[in-house]
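Participant: Provided below for reference: sequence and predicted model.
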Amino acid sequence: MRILVTGGAGFIGSHLTDAFLSRGDEVAVLDDLSTGRPGRLDPRVAVHQVSVTDAAALAAVVDAVRPELICHLAAQIDVRASVEDPAADARTNVIGTINVLEAARAGGARVLFASTGGALYGMDAAIPSAEDQFPEPEAPYGTAKYCAEQYIGLANRLHGTAHSVLRLGNVYGPRQDPAGEAGVVAIFCGKVSRGEQPVIYGDGGQTRDYVHVGDVADAFLAAADAPRPGVWNIGTGAETSILTLADVIGQVSGRPVEPGFGPARPGELRRSALDVTRAAGELGWKAATSLEEGVASVYAWVLAGEPDR
């Protein structure tokens, strides 16, 4: 298959690009490089430095690459940034997705969209949350992702396309920036490796569904080969509190973690875990990496100097 990965020089996108290459697919990347790094990518991959908010430039890349599949991962991913500037979040996450859909329609490509499970279902959702749970996001980021999903569903109804949505849990793994604003596993591993105190915002009882990036890449491959459109949660189905995560990092690192505490941040959920029954049944996919194994991979990567590859 010929595949274009938007946001392909990012943390998840670069792993996905590697996964497609490893099975013999032809892959190109579109990334504005605002946070992505070309060094994460295999040298065989062509990188087009273009933003999904630039409809004309995006369409030109799709016309040149002629992908059969577009994996759309380019996004504004910071929940706090979306609260501070919801219009900017919507420009990337809503308008950018519409631009991808229009370029895909012109080029006859199918789209796999990386949505969010963790920020979508809302404060009162059943745990674990299934795909038929009505979304009530608590921040502009989740709202924008849900809006983008609606445009994907509309495209399927209006144009007879077979685009699909993968609602991701809290993805972690090597190549996630330990100095960034998102990605608590990488941030905590980075601080612990340097002998610094990680900070928990809130009381530490808040839970997330942590899914390893390698498992997420496998889910995209399974969805790429699926014969029909769908909406699938991609997680582990398990809740893990921040305090438990800190304990696991302490066990892996051999350095007991005694975090500091700060005020809870607006727009962030108390509990989150995803029901992954549908993905197992329809895609034959299930997360295979335990939290201990996954955290160990991140800590080893940090100790190795956080290489791009």
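Facilitator: Thanks, I have the structure now. Numbers count the residues shown, from 1 in each chain.
Participant: Could you use CA atoms for every contact and neighbour count after this?
Facilitator: OK.
Participant: isn't Thr92 right up against Ile77?
Facilitator: No: Thr92 is beyond contact range of Ile77, at 9.7 Å (criterion: CA atoms under 8 Å).
Participant: For those two, indicate the residue with more neighbours.
Facilitator: Thr92 (21 against 18; other CA atoms under 10 Å).
Participant: Can you tell me how far the more buried one is from Thr240?
Facilitator: 30 Å (CA to CA, to the nearest Å).
Participant: swap in Val276?
Facilitator: From Val276 to Thr240 the distance is 16 Å (CA to CA).
Participant: The two: which is more packed in?
Facilitator: Val276 (22 against 18).
Participant: Could you check which helix or strand contains the closest residue to that one other than its chain neighbours?
Facilitator: Nearest non-adjacent residue to Val276, counting by CA to CA, 6 or more residues apart in numbering: Asn233, 5.5 Å away. Using DSSP states H and E, Asn233 falls within strand 231-234.
Participant: continuing past the longest strand seen in the chain, what's the next helix or strand?
Facilitator: Determined from DSSP state E, the single longest strand within the chain is strand 110-116. Downstream of strand 110-116, the next assigned helix or strand under DSSP H and E is helix 140-159.
Participant: try this one next to it:
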Amino acid sequence: MKVLITGGAGFIGSHLVRLLQKKGEGVAVVDNFSTGLRENLPDGTAIYECDVTSPELANVFETVRPDAVVHLAGQTTVHVSMADPELDAMQNVIGSVRVLEQARQCGVKRVIFASTAASYGDVAEDHLPIDEFEPLAPLSFYGLSKVTVEHYLDLYHKAYGLDYVVLRFANVYGERQGDGGEGGVISIFTKRVAKDEPITIYGDGKQTRDFVYAGDIARGIEAALRSPHANRAYNLSTQTETSLKELVAVLANVSGKNIVPRYEDARTGDIYKSLLANGRARRSLGWTPQTSLEEGLRRTYEYFCK
């Protein structure tokens, strides 16, 4: 299988590239390197520097002629989407439609789309953990852009027969992560702790997230590439709720340091509690998360210490 990964030089992409290469698949990466880094990728990886909104994307598809596309590229930060909705829409909606259009024209068999827990919005506690039947009610333009692309995927399938799998990621973290994105709090915290710098929690610290390790996400994407159960959405999560205060406590244990966070007001668009059910992915993709938060944090912390 020949797989084109948009945003493949980002931290999730870098985990996926290594996994697919290990399994003997042909892999090509397209990235504009606004946040991704060439050094994130193994030597010898086919890399095309291009923004997904650029007309040059057509040349990349024509050159690679992929069997499948994993679409990871995009604007990934809630507060950026609230400050600049136009930027968010251009990167996440227009960019995604251009990827879909090139996939259709090049005869791609399947598109895997990186969606988000933010698609669900702030769900009542008695609805946790959130399953895929929960109505989509995003609180941020970032979440709205992801929901919009999910609708495009469904219509592309109905109109053109292009298969897809939507993967709604929980809060992803791991080595090579930047400071943006929904799991970026771990990246920010671990980098600052490694440098003996203070950390800040926005809100009361009781807000919760479902933190899932990037290596487990890569395995979920690989399973979605092969699964016969396409044209639907799956949550990829640990189905474990962790508060930011608990996260700090685990990080303190991993680092062996006493961490006393500062607190500031919560930010607009941030969800208070997030916990995703993963039963559908377990049943239909044969996927389970394998990396504990403590082990994942240890790997991430050791990476940033280097």
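Facilitator: The structure has been received and is ready for your questions. Not measured: the values here are computed from a predicted model.
Participant: what's the TM-score for these two chains?
Facilitator: Once superposed, the chains reach a TM-score of 0.96 (TM-score structural alignment, normalised by the length of structure 2), with 301 aligned residues with a CA RMSD of 1.1 Å.
Participant: on that earlier part again, the residue nearest to Val276 of structure 1 maps to what in structure 2?
Facilitator: Matched to structure 2 by TM-score structural alignment, Asn233 of structure 1 sits across from Asn235.
Participant: so its match touches Asn171, yeah?
Facilitator: No: applying CA under 8 Å as the test, Asn235 of structure 2 and Asn171 come out as separate, 11.1 Å apart.
Participant: Overlap in contacts, these two.
Facilitator: Shared contacts of Asn235 of structure 2 and Asn171 (CA atoms under 8 Å, 6 or more residues apart in numbering): Ala117.
Participant: What segments of structure 1 are strands?
Facilitator: Under DSSP E, structure 1 gives strands at 2-6, 26-30, 46-48, 69-72, 110-116, 164-168, 170-172, 199-201, 207-208, 210-212, 231-234, 240-241, 260-262.
Participant: So which other helices or strands are in contact with the fifth one?
Facilitator: In other words, strand 110-116 of structure 1. strand 69-72, helix 96-107, helix 140-159, strand 164-168, helix 213-224 (3 or more CA pairs under 8 Å, 6 or more residues apart in numbering; DSSP states H and E).
Participant: now swap in the last one and tell me
Facilitator: Of the remaining helices and strands, those touching strand 260-262 of structure 1 by 3+ CA pairs under 8 Å, 6+ apart are strand 199-201.
Participant: Provide the aligned range in structure 2 for the strand it packs on.
Facilitator: So strand 199-201 of structure 1 sits over residues 200-202 in structure 2, by TM-score structural alignment.
Participant: show me what contacts Val27 of structure 2?
Facilitator: Lys2, Val3, Leu4, Ile5, Val17, Leu20, Gln21, Thr45, Ala46.
Participant: quick one: the fourth one from Lys158 of structure 2, how far?
Facilitator: The gap separating Ile5 of structure 2 from Lys158 of structure 2 is 23 Å, by CA to CA.
Participant: And for the third one?
Facilitator: Shown here: Leu4 of structure 2 relative to Lys158 of structure 2, a distance of 23 Å by CA to CA.
Participant: So for those two, which sits in the more crowded spot?
Facilitator: More crowded of Leu4 of structure 2 and Lys158, by other CA under 10 Å: Leu4, with 27 against 12.
Participant: Surely the residue nearest to Val276 of structure 1 is in contact with Asp132?
Facilitator: No: if you go by CA under 8 Å, Asn233 of structure 1 and Asp132 don't touch, sitting 10.4 Å apart.
Participant: The two: which is more packed in?
Facilitator: Asn233 (27 against 8).
Participant: so who does the more buried one touch?
Facilitator: So Asn233 of structure 1 contacts Gly117, Ala130, Glu131, Leu166, Arg167, Leu168, Gly169, Leu274, Asp275, Val276, Arg278, Ala279 (CA under 8 Å, 6+ apart).
Participant: Next, the contact list for the counterpart of Val260 of structure 2 in structure 1, please.
Facilitator: Aligning on TM-score structural alignment places Val260 of structure 2 opposite Glu258 in structure 1. Glu258 of structure 1 makes contacts with Gln197, Pro198, as judged by CA under 8 Å, 6+ apart.
Participant: give me that answer again for 10 Å
Facilitator: Contacts for Glu258 of structure 1 (CA atoms under 10 Å, 6 or more residues apart in numbering) come out as Val192, Glu196, Gln197, Pro198, Val199, Leu243, Ala246, Asp247, Gly250.
Participant: count of neighbours near the closest residue to Arg176 of structure 2 other than its chain neighbours?
Facilitator: Ranked by CA to CA, 6+ apart and with sequence neighbours excluded, the top spatial neighbour of Arg176 of structure 2 is Phe11, at 5.0 Å. Per other CA under 10 Å, the neighbour tally for Phe11 of structure 2 reads 24.
Participant: and Phe11 of structure 2, how far is that from Pro198 of structure 2?
Facilitator: Taking CA to CA, one finds Phe11 of structure 2 at 24 Å from Pro198 of structure 2.
Participant: cool, and Arg168 of structure 2?
Facilitator: From Arg168 of structure 2 to Pro198 of structure 2 the distance is 31 Å (CA to CA).
Participant: Have a look at the two and say which one is more surrounded.
Facilitator: Arg168 (22 against 12).
Participant: so what's the more buried one up against?
Facilitator: Per CA under 10 Å, 6+ apart, neighbours of Arg168 of structure 2: 113-120, 132, 146, 233-237, 276.
Participant: Take these and, keeping just the buried ones, write it as a ChimeraX select command.
Facilitator: Applying 16 or more other CA atoms under 10 Å to those, the buried members can be selected in ChimeraX as follows:
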select :113,114,115,116,117,118,119,120,132,146,233,234,235,236,237,276
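Participant: Filter the contacts of Arg168 of structure 2 by whether they're kept in structure 1.
Facilitator: Retained in structure 1: 113-119, 132, 146, 233-237, 276, out of those (criterion both residues aligned by TM-score structural alignment, their matches' CA atoms under 10 Å).
Participant: wait, which of these is closest to Val212 of structure 2?
Facilitator: Within the kept ones among the contacts of Arg168 of structure 2, the smallest distance to Val212 of structure 2 is 5.7 Å, found for Ser237 (CA to CA).
Participant: circling back: just curious, which of the contacts of Val27 of structure 2 is nearest to Asp31 of structure 2?
Facilitator: Ile5 (8.4 Å).
Participant: Can you tell me what the closest one aligns to in structure 1?
Facilitator: Aligned partner of Ile5 of structure 2 by TM-score structural alignment: Val5.
Participant: Give me the neighbour count for Glu292 of structure 1.
Facilitator: Neighbours of Glu292 of structure 1 (other CA under 10 Å): 13.
Participant: So which of the contacts of Glu258 of structure 1 are in helices?
Facilitator: The members of these that map onto helices under DSSP state H are Val192, Leu243, Ala246, Asp247, Gly250.
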